[in-house]
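Mind looking at a prediction? Sequence and model below.
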Amino acid sequence: MSKNAYIHKVLPGSPGSALLFVFHGTGADENQLLSFGRELAPSATIVSPRGDVSEQGAARFFRRTGEGVYDMDDLARATAKMAGFVKAHVEAAKPSAVFGLGYSNGANILASA
């Protein structure tokens, strides 16, 4: 999987520092948690992908079939894609540590990946 599998933003950190992935909630985008990530880990490189699924115009990381009901096939697709995205960034950065933070749907994909 590619480092560009998702539209995303990267806030560079100190060389060799930790890598922090932040995952937004439904309806937000890659900007939602960037500043919070920087406050939590001032020297880390922060990577924030945008969900690639649109639910009535709201960005998500995977589809639902109803309120609170996950589309399990799409969750499997999204999990594999996100795991590849994370792996590609980790291999390129060679960080001292890797952390993740997610809100709502972002926490779901983080736990799944």
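That came through fine.

alpha carbons only for contacts and neighbour counts from here, please
OK.

Name all residues that make contact with the one residue sitting closest to the centre of the chain.
In the chain, the residue lying closest to the centroid (CA atoms, centre = their mean) is residue 23, at 3.8 Å. Going by CA atoms under 8 Å, 6 or more residues apart in numbering, residue 23 touches 30, 33, 48-50, 100-103, 105-107, 109-110.

alright, now check it against this:
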Amino acid sequence: MYQPAPGAERTLLLLHGTGGDERDLLPLAARFGPGFNVLSVRGNVQEGGMPRF
């Protein structure tokens, strides 16, 4: 998931924990303010049916 921010020069890379997904940390990214692009990805390894890295 990519959320561009107009004029942003920095990008936050969000990596969730086991059982999470690419949406879990979006509230955390919002706390950094509007000056960041946000790149949040889903883990591509399954452990017990749950995504992880």
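Yep, that arrived. If you're wondering where the values come from, they're calculated on a predicted model, not measured in any experiment.

Got a TM-score for the two of them?
Scored by TM-score structural alignment, normalised by the length of structure 2, the superposition of the two chains gives a TM-score of 0.85; 53 aligned residues with a CA RMSD of 1.2 Å.

give me the stretch of structure 2 that the helix or strand residue 92 of structure 1 falls within matches.
Using DSSP states H and E, residue 92 of structure 1 sits within helix 72-93. With TM-score structural alignment applied, helix 72-93 of structure 1 matches no range in structure 2.

Now do the helix or strand that that helix is followed by and helix 72-93, the angle between them.
Next helix or strand after helix 72-93 of structure 1 toward the C-terminus (DSSP H and E): strand 98-102. Strand 98-102 of structure 1 runs at 140 degrees relative to helix 72-93, counting by axes from the mean of the first three to the mean of the last three CA atoms, to 10 degrees.

could you say what helices and strands strand 98-102 of structure 1 packs with?
strand 19-23, helix 105-112 (3 or more CA pairs under 8 Å, 6 or more residues apart in numbering; DSSP states H and E).

hang on, the earlier thing: can I get the contacts of residue 23 of structure 1 in a markdown table including neighbour count?
Formatted as a markdown table, those follow (neighbours: other CA atoms under 10 Å):
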| residue | neighbour count |
| --- | --- |
| 30 | 21 |
| 33 | 22 |
| 48 | 26 |
| 49 | 24 |
| 50 | 22 |
| 100 | 18 |
| 101 | 17 |
| 102 | 18 |
| 103 | 17 |
| 105 | 20 |
| 106 | 24 |
| 107 | 18 |
| 109 | 23 |
| 110 | 20 |
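
would JSON lines of the residues you listed with distance to residue 15 of structure 1 be doable?
As requested, those are exported to JSON lines (distance: CA to CA, whole Å):
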{"residue": "30", "distance to residue 15 of structure 1": "23"}
{"residue": "33", "distance to residue 15 of structure 1": "22"}
{"residue": "48", "distance to residue 15 of structure 1": "18"}
{"residue": "49", "distance to residue 15 of structure 1": "21"}
{"residue": "50", "distance to residue 15 of structure 1": "25"}
{"residue": "100", "distance to residue 15 of structure 1": "19"}
{"residue": "101", "distance to residue 15 of structure 1": "21"}
{"residue": "102", "distance to residue 15 of structure 1": "24"}
{"residue": "103", "distance to residue 15 of structure 1": "27"}
{"residue": "105", "distance to residue 15 of structure 1": "30"}
{"residue": "106", "distance to residue 15 of structure 1": "27"}
{"residue": "107", "distance to residue 15 of structure 1": "27"}
{"residue": "109", "distance to residue 15 of structure 1": "27"}
{"residue": "110", "distance to residue 15 of structure 1": "25"}
